[in-house]
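> Sequence and predicted structure are below.
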Amino acid sequence: MKTLLLVDGSSYLYRAYHALPDLRSHQNKPTGAIHGVLNMLRRLHKDFHADYSACVFDAKGKTFRDEIYSEYKAHRPPMPADLAAQIEPLHACIEAMGWPILIVDEVEADDVIGTLAKRAVVENKRCVISTGDKDMTQLVDAHVTLVNTMSNEVLDEEKVYAKFGVKPERMLDYLMLVGDSADNIPGVDKVGPKTAVKWLSQYGSLDNLVAHADEIKGVVGENLRKATGWFETARKLVAIKCDVELPLTIADLAPKPQDTQRLAALYEELSMKTALQELRQQNDAASAETRGDGVQDMQNSSAVDYQTILTEAQLAEWIDRLNKASLVSIDTETTSLNPMQAQLVGISFCIESLHAAYLPLKHDYIDAPQQLQLDIVLEKLKSWLESPYKFKLGQNLKYDKHVFANHGICLNGIVHDTLLQSYVLESHKPHNMDSLAQRHLDIKTISYDEVTGKGANRITFDQVPIESATVYAAEDADVTLRLHQFLYPKIQADSRQDHIYRNIEIPAMAVLFEMERHGVLLDQVLLQQQSRELNEKLNDLEQQAFSITGQSFNLNSPKQIQEILFNQLKLPVIKKTPKGVPSTNEEVLQKLALDYPLPKILLDYRMLAKLKSTYTDKLPQMINADSGRIHTNYAQAVAVTGRLASSDPNLQNIPVRTAEGRRIREAFIAPQGHKIVSADYSQIELRIMAHISQDKGLLKAFAAGEDIHSATASEIFALPQSEIDQEKRRYAKVINFGLIYGMSEFGLATQLGIERSAARAYMDRYFTRYPGVADYMHRSRESAKASGYVETVLGRRLWLPDIANANAGRRQGTERAAINAPMQGTAADIIKLAMIAVHQWLDGANLQSKLIMQVHDELVLEVPDSEVETVRSKLPEYMGDVINLDVPLLVEVGVGKNWEQAH
């Protein structure tokens, strides 16, 4: 198990300042805190072998806790000037030692550490936190340990209990009871550690204690009851925030090489003679092949053999090797990330680990060496590239297939893709090559930024010197091969994972390439007309809003809306932001819109403005000049559930619940002599629920072809289906779909606009009639807790890293996901199998019809008029036979001149 070492730099900074004498440099600058912190870091480096580490400091300025409670840390004096003067040189020393430094605005070091600690647990890493802060004890568990280098104290789960009298999972409750004088957070008056331990031992938790507060007698009981209204705020102040958005991953915290020269200069400037002497005694001839954490630095390793192909003789030699190889790792360097526009700059190949080559083709800078001519090279490589029997491997080869297609080459023989291998094995983790190399091979690869620069100074790849480009590009091909050698045996070891990878993901990639390449035809004139109409409606809504308020204001400004709604119109505050101000989000406006006109206008305005900016204005700008179509990108390795993600443009989020949203689909048209055909699985997740849960009532209803919502309403309301009206059917529909998403009684009550007791009664009746569903939900939650994942019908693993999260909200959300994920994931598997089956049928039957879109549970095709009846009649058969479930799969097919008509 790898170790993440996190240092609470701010805690040690203050403690070192107060503990050590007033040490000074030869320039009379204070250095005592620097001595103390650096000594502690050197000691930690000796005592712990850390694969990843970071020194975390508080950011300047206020945090979200100051917004919650104005008296938070209000009693603390400003930082002493002598201490403030030591921060900058201290940070410089820490960075020179190779320690990453983390500072995140608006949160404290504790929150950053808490977030990383939880991530470490999810990634099955050991986490050691160096701190003297007792608040950190709430993070301790089987994987997380605290160490205090100033007192030599180590706190694991047992030692936390021995020291405080409560287990780590109850430390938050303990701290809320006793308060935190250091942060000026009050607890319960007159309640100290002994009373807090006594109460928590007796009642188990603070929530249970509050529920029985009437049982606590005397003054201390009165104080407890008075404090109950404070606990919600106290929890927000005391609880370590473990979901901070961080600009990096744990993999990015691999220690960097120590900058000995820089560190020596700093030690001299700070008059740290002992530290300087120790530094000079170290072995300065550290191997260039390893970094400080043992991670291989591939580009400096003498073991690698990376060649540059510049002559025809070298190319001929490599073509011979390619033709003889059983598997070749291939990668392209290009001019653009847009796959439809990218042009080749170079190609890299790897046949054997640590041995790779780069073939530069279009590097164009002063003194660039002569390169082989692009068209001649492609002509010589064409037979190998296009052969389905010359097997290729890559990282996201769908992109490279587009690049070669831009040059008239059809890349065939794709048998492996490390992006998809990672996705099948660990859908919840990053799948980019740099992360994979760090995570699985302990390799720090050269980043794209290192060879091209950043920001305004970034150069295009054709400007990168060929020597640097060779190391970067050849490494990509080499590392991809090594990743395959590591990942694929893991997939092969599990027949179900192997089936998902070889029979779903790899074939689906080829289908998605064809869909992306073909693109979708748009009625640009219609979209422009819709933009004008939407603009008129937006202006009208704006005038309505101005008329209600008696003033003009920016309808896109949350701050102005907040002022008008809550300060001027005095509307009730539904919810507050983390900063303590009234929220104006969509959920709040929807609730207010039930009783007030302005929130309804604002909701309509936001909806129409988004349609205009995201679709009617933007889609015409994304039409490819060469094809006259839009070409979305379907990402396979994004959603944990296996669902595809569409981007540039996103075709899966076009709203269909409003007339304006549906009109946008009218602009997705068929060319002359063609029709759009839509084939949609009906109620697929409910059918999957019936199969997985094996509930007899659901199985029977689907087998009989009954309307499932009417059947459910009949069960819940104890009426024959003939007496079920539309309102009762609507209730049943909300319940059917809500429960498969783990909806609570509160959520159901909100959706239906009824009392929670009534919602609870409906749920109780539902589970009484469908006991198999209740049993499935329980089994799914327990399985997720035990293994950290759930599975689809076909065996795809859907990882749920937050299933044991200490944050109750996130944990409960993950438990709901554990119920729904097997259904969403199975539906994702089914639609991919359907794409593959339909594509193979169209291709094998020599039909001209093309798959052009996949949206949710729907396939959209562009079909010649002469093939419409064939496609319409055959689609339900091919889509319905891709999997054997205990309920039939129903496919609804529509035909029209545009997508909206067909849907």
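Noted; the coordinates are in hand.
> use CA for all of it now, contacts and neighbours both
Fine.
> measure residue 257 to residue 170 for me?
For residue 257, the distance to residue 170 equals 40 Å [Cα to Cα, to the nearest Å].
> now residue 346
From residue 346 to residue 170 the distance is 58 Å (Cα to Cα).
> Look at these two and report which has more neighbours.
When neighbours are counted by other Cα atoms under 10 Å, residue 346 comes out ahead of the other of residue 346 and residue 170, with 23 against 19.
> where does that one land in three-state SS?
At residue 346 the chain is in strand, as set by DSSP: H, G, I helix; E, B strand; the rest coil.
> How about residue 509, nearest residue that isn't a chain neighbour?
residue 398 (6.6 Å; Cα to Cα, 6 or more residues apart in numbering).
> what about the one you found, how many residues close to it?
For residue 398, using other Cα under 10 Å, the count is 24.
> which residues touch it?
509-510, 513 (Cα atoms under 8 Å, 6 or more residues apart in numbering).
> now do residue 4
Per Cα under 8 Å, 6+ apart, neighbours of residue 4: 50-53, 120, 125-128, 250.
> For residue 158, see how far away it is.
21 Å.
> do residue 273 as well
From residue 273 to residue 158 the distance is 41 Å (Cα to Cα).
> circling back to that earlier point, helix or strand: which one has the residue nearest to residue 509?
helix 397-406 (DSSP states H and E).
> which strands and helices sit next to the helix or strand following that helix?
Downstream of helix 397-406, the first helix or strand assigned by DSSP H and E is strand 414-417. On a contact count with 3 or more Cα pairs under 8 Å, 6 or more residues apart in numbering; DSSP states H and E, strand 414-417 meets strand 392-394, helix 506-518.
> next up, a second structure to put side by side with the first:
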Amino acid sequence: MTEKLLLLVDGSSYLYRAYHALPDLRSPDGFPTGAIHGFIAMMKWLRERYPAEHAACVFDAKGPTFRDDWYPAYKAQRAPMPDPLRQQIEPIHEAVRLLGWPVLEVPGIEADDAIGTLARVAAASGHQVLISTGDKDLAQLVTPAVTLMNTMAKPPEVLDIAGVTAKFGVPPERIVDYLTLIGDTVDNVPGVEKVGPKTAAKWIAEHGSLDGVVAAADSIKGVAGENLRKALDWLPTGRKLITVVTDCDLTGHVPDWPALEALALREVDQAGLQDFYRRFGFKTWLREIEGGALGAAAPAAPGAAAAGAGAAAADPAPFPAGPPLPRDYETVTTWERLDAWMAQLQAAALVALDTETDSLDGMRARIVGISFATEPGRAAYVPLAHSYGDAPAQLPLDAVLDRLRPWLEDPARAKIGQNIKYDLHVFANHGITVRGYRHDTMLQSYVIEAHKPHSLESLAERHLGRRGLSYEDVCGKGANQIPFAQVDVARAAEYSGEDSEMTLHVHQALWPQIEADAKLRHVYEAIEMPVSTVLERIELHGVLIDSAVLARQSHELAERMVALEQEAYALAGQPFNMGSPKQIGEILFGKLGLPVKKKTATGAPSTDEEVLQELAADYPLPSKLLEHRSLAKLKGTYTDKLPLMVNPATGRVHTNYAQAVAVTGRLASNDPNLQNIPIRTPEGRRVREAFIAPPGHVLMSADYSQIELRIMAHISDDPALLRAFAEGIDVHKATASEVFGVPVEQVSSEQRRYAKVINFGLIYGMGAFGLASNLGIEQKAAKDYIDRYFARFAGVKRYMDDTRVAAKAQGYVETVFGRRLWLPEINSGNGPRRSGAERQAINAPMQGTAADLIKLAMIAVQQALDAEGRATRMVMQVHDELVLEVPAAELEWAREAIPRLMAGVAQLKVPLLAEVGVGANWDQAH
């Protein structure tokens, strides 16, 4: 369950598979299209199934790589690419780009190395990484953050750590050793003669690693032992060839490297695809775009699509397409027609409302036009600020808003929208507080199926079999995109009117599903809808920033960086460029003779963070380099950049809280991301000093204490956990007391640390391997700790077992409040995928319930503030914490009321506890 995903496709590994699946498929003019077809089917399926922030399709570039220099016979036996496949390479690249994917080819390195580098950088920045590949070599990249999927297997095969171990008999960190022993015939890398997968796995299990096998070579008997001894001189080269390089310099190939923003998935180019499908004869996909197959669903699993069972690449629509809906969209340009529509709005039971604006940022947007709908198929568009050469006469904006204001601000007039928070901001920019919103189709979808896309376009296709105009259809895209004010009024009326009436139409499909389920209705009506308006108010108010504090911090960071440079020069015995990996390498490994830990793709000694951390344990200069890098990142990302995001009119930053993104129900903050401010270093924590209270106020931080462990105690009903929380005992000490068999008062700090890792690790599905890695102990010892934990906390074990059974039976799990979290893979025939879903089943109710609780807290606090006419304002929500701006006169009230309100939003089997801190700035409030 993750909020950030990088999706990487190993394009080169799929070319031949896609080609051989449909070798005889050709366009009407005879051009080969089998590989193109298979590739498109896979890319469409991946994007629908795994919505991601960032992605790339990576291909091998033409020409030799550094491995050819190491071993001239590398891949020498490969036959030339068949001409029919070679002809399809460029069209495949074109199709992938039209589908919105960045395409990456890096001369001099293989696709595997680019993928490995991207995966490492993404994982380090907090992403989960899914690599779609058929290449077993990439199994060495698998970590808790990196998973492989072979999309052309039937069914698609997913390999996490457990899956790699089950498939190959060795864990991911031993895949290189395993492959070195068996060799790679595809790449012409010899292994040990007559040593296959079983023998390699057996040797590694017995001796721990390839180095262990080599050390024991003289004791290994039989022909295999003889062959091993013959290969000893070769094995280091073989291992070098097989190891995926993960520190390639992608500068010039990924803009702003190592940032990942250039790899953001783009919108699908529907017009470009339409031309492409027509050129290559893909009639089914062409009909989808042109509307001949309304509502085409997600593409079939690519393994099936590429198997040649037919030319169609898409499953039937989940809702069959009926006859086209009659459409009656009126453009309102006279007071008479506006008054006629106003009468309809007053009489309607529910009105869909949509704004067209001059900006996608709701807090800065101004209205260009407004549309209404009272029934599907029928709508009105009121153009108000279209400005182009021959634009028709339009009603005056301010006068129309004055006419609409009583209806907009009347809470008794029921309204509906798609993403109402945006429109609330837009109307607020014009001095109007819209009341009476009863429904939001985006939130309805989020409550029913959080794991799927929630755009109006997606909802209409998925639930109605309808396709509508996109923003790009009317405004264009890229550098040629025009402001909405320059869109032809007739075209704007078609687009905006459709948005309004389609919103009503989608509501008719979604609302009955929510209305029929009491739990879903509670989540929708008691949590998601009310918190949406609370978030709008928090965003609009913003949080005050002291840019001078950030400027001083930037100056101090710069001074410290200069001092570090001088210290580094003294240790090196000469000045050098601390931003140059080449010069750093020359100093560390040439002049100072430090041991080389690994090499870059070009064969130079690596100076990446992992290497420097390892060297810093024994040598002083690498430590200085690491500190310098850390401060440079902090300065560039936060202390320099955050002041640029301050609204000059308010002196505040106004973040956006994305409500329908995380499948667990958690909020996501962006522009700026206030939930990602670094707090692990003193310098990072100081950034919070710049978040200040205005004169006469203080900032208050109110944070739920150990919320997920309390939720675990509640849902597991474990007596020992319930007792610890009921008696106010330190839960980590209580756990240590049970696991280590000592009285609570005798628990050592080290035992408490172990218990804390166990407590949180089990919540997140950590097994013995992960626990051993976190604690730096043997895997057997970690397993013993887990066994002891479950023996003492039998209720937790019972909860985990029962949850797996329930999830398999119903296909989803729920939070305490009824939020539904679907698990599509819970009954998968693929063991690793099923295991992953089981871990999600255990963790999701806790993450989701914590998300529900903080949302309920926000609602309760805002209601209390409004009811009592308080001047206190919520200014931020960060994870399980609320930050409030409190006038000095209300501080005594807030100290008592805020934690009480937060603790009172739900009655669990253990007490909820919210702790508060107060200060002139956010840091002091902690």
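Perfect, thanks for sending it. Note that the coordinates shown come from a computational prediction; the quantities given were computed from them, not determined experimentally.
> which among the contacts of residue 4 of the first structure gets closest to residue 295 of the first structure?
Of all the contacts of residue 4 of the first structure, residue 295 of the first structure sits closest to residue 51, with 8.7 Å by Cα to Cα.
> and that closest one, how far is that from residue 145 of the first structure?
16 Å.
> what's the answer for residue 810 of the first structure, then?
For residue 810 of the first structure relative to residue 145 of the first structure (Cα to Cα), the value is 23 Å.
> just how off-centre is stretch 540-558 of the first structure within its chain?
The chain centre lies 36 Å from the centre of stretch 540-558 of the first structure; the measure is Cα atoms, centre = their mean, to the nearest Å.
> What are the boundaries of the helices in the stretch 101-250 of the first structure?
With DSSP state H, counting those that start in this stretch as the criterion, the stretch 101-250 of the first structure has helices at 109-122, 157-164, 171-178, 193-203, 206-211, 218-227, 231-238.
> most neighbours per residue, which of those?
Ranked by mean neighbour count, the helices of the stretch 101-250 of the first structure are led by helix 171-178 with a mean of 25 (mean count of other Cα atoms under 10 Å).
> between it and helix 157-164, how many degrees?
Between the axes of helix 171-178 of the first structure and helix 157-164, defined by axes from the mean of the first three to the mean of the last three Cα atoms, to 10 degrees, the angle is 10 degrees.
> got a list of contacts for helix 171-178 of the first structure?
135, 137-138, 166, 186-188, 191-193, 196-197, 200, 205-206, 231, 234-235, 238-239.
> Next, count neighbours for residue 350 of the first structure.
28.
> Between the two ends of stretch 913-926 of the second structure, how far is it?
Per Cα to Cα, stretch 913-926 of the second structure runs 16 Å from first to last residue.
> Equivalent analysis for stretch 550-563 of the first structure, please.
For stretch 550-563 of the first structure, the end-to-end distance is 14 Å (Cα to Cα).
> One more: stretch 822-832 of the second structure?
Taking Cα to Cα as the criterion, the two ends of stretch 822-832 of the second structure lie 17 Å apart.
> quick one: contacts of that stretch?
155, 157-160, 162-163, 449-451, 807-808, 811-813, 833-835, 837-838, 840-841.
> how about a cut-off of 10 Å?
155-167, 448-451, 663, 804-805, 807-814, 833-841, 844 (Cα atoms under 10 Å, 6 or more residues apart in numbering).
> Drop anything exposed from these.
Listed as buried from the contacts of stretch 822-832 of the second structure are 156-165, 448, 450-451, 663, 804, 807-808, 811-814, 833-841, 844; burial here means 16 or more other Cα atoms under 10 Å.
> hang on, residue 672 of the second structure packs against residue 655?
Yes. Taking contacts as Cα atoms under 10 Å, residue 672 of the second structure lies within contact range of residue 655: 5.5 Å.
> In strands only, show me the buried ones among the contacts of stretch 822-832 of the second structure.
In this view, these that belong to strands under DSSP state E are 157-159, 812-814.
> Next, the mean deviation of whichever helix in the first structure runs longest compared to the second structure.
The helix that spans the most residues within the first structure, counting by DSSP state H, is helix 808-844. For helix 808-844 of the first structure, the mean deviation from the second structure after alignment is 2.8 Å (mean Cα distance after the TM-score superposition for the first structure).
> so after that helix, what's the next helix or strand?
Following helix 808-844 of the first structure in sequence, per DSSP H and E, is strand 850-855.
> so where is that next one in the second structure?
Aligning strand 850-855 of the first structure against the second structure (TM-score structural alignment) gives residues 873-878.
> Tell me which residues are up against the matching stretch.
If you take Cα under 10 Å, 6+ apart as the criterion, stretch 873-878 of the second structure is touched by 534-535, 537-544, 653-655, 657, 666-669, 673-677, 699-703, 854-855, 858, 861-862, 865, 882-887.
> now that stretch, how far from the centre of its chain.
On Cα atoms, centre = their mean, the centre of stretch 873-878 of the second structure falls 23 Å from that of its chain.
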